[in-house]
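Asks: I would like to see how this sequence folds:
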Amino acid sequence: MFMDFKYTRPGSKEQVQALATLSFLIGMWADFLTAEEKRMDQVMALEAGNS
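Replies: This is a model prediction of the structure:
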């Protein structure tokens, strides 16, 4: 992504695409972390129930 900004003009198609990709990946990361938090909450509830 750095190269998309270093060697292209500001506002170019490559820069816009790189930002769109970054935004998408951050959104996917957030979705993953939300799902992981729910999964871990379920694990903790099961462990608490077995104690």
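Asks: make it CA atoms for all contacts and neighbour counts henceforth
Replies: OK.
Asks: Just give me the residue right at the centre of the chain.
Replies: Central residue of the chain (CA atoms, centre = their mean): residue 29, 2.1 Å from the mean position.
Asks: how near is it to residue 19?
Replies: As judged by CA to CA, to the nearest Å, residue 29 and residue 19 stand 15 Å apart.
Asks: Another for comparison:
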Amino acid sequence: MKFLFIAQRKLVILRNQDFKDINPERQIEITRHFGPIHIHPTSGECQGGSPSSR
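Replies: As a prediction, this is how the structure comes out:
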């Protein structure tokens, strides 16, 4: 059932993950395991620059 939800909604929720102390570069490295990064046009920019510039 969970896999069907992921396939239909294109959403994965990782519980109990502590990403608040990981720097933006490491967050980008982790998320690239799931595919290309999509940056929403109105999302703004994180501290240290936009991931799209890397």
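Asks: TM-score for these two?
Replies: Superposed pair, TM-score by TM-score structural alignment, normalised by the length of the first structure: 0.27. Supporting alignment: 21 aligned residues with a CA RMSD of 2.6 Å.
Asks: any idea how far residue 37 of the first structure is from the residue nearest to the centre of the first structure?
Replies: For residue 29 of the first structure, the distance to residue 37 of the first structure (CA to CA) stands at 12 Å.
Asks: again, but for residue 18 of the first structure
Replies: 28 Å.
Asks: Those two: which is more packed in?
Replies: residue 18 (17 against 12; other CA atoms under 10 Å).
Asks: I'd say the more buried one and residue 4 touch.
Replies: Yes. Assessed by CA atoms under 8 Å, residue 18 of the first structure is found in contact with residue 4 at 6.8 Å.
Asks: mind listing the helices for the first structure?
Replies: Under the criterion DSSP state H, helices of the first structure are mapped to 2-6, 13-50.
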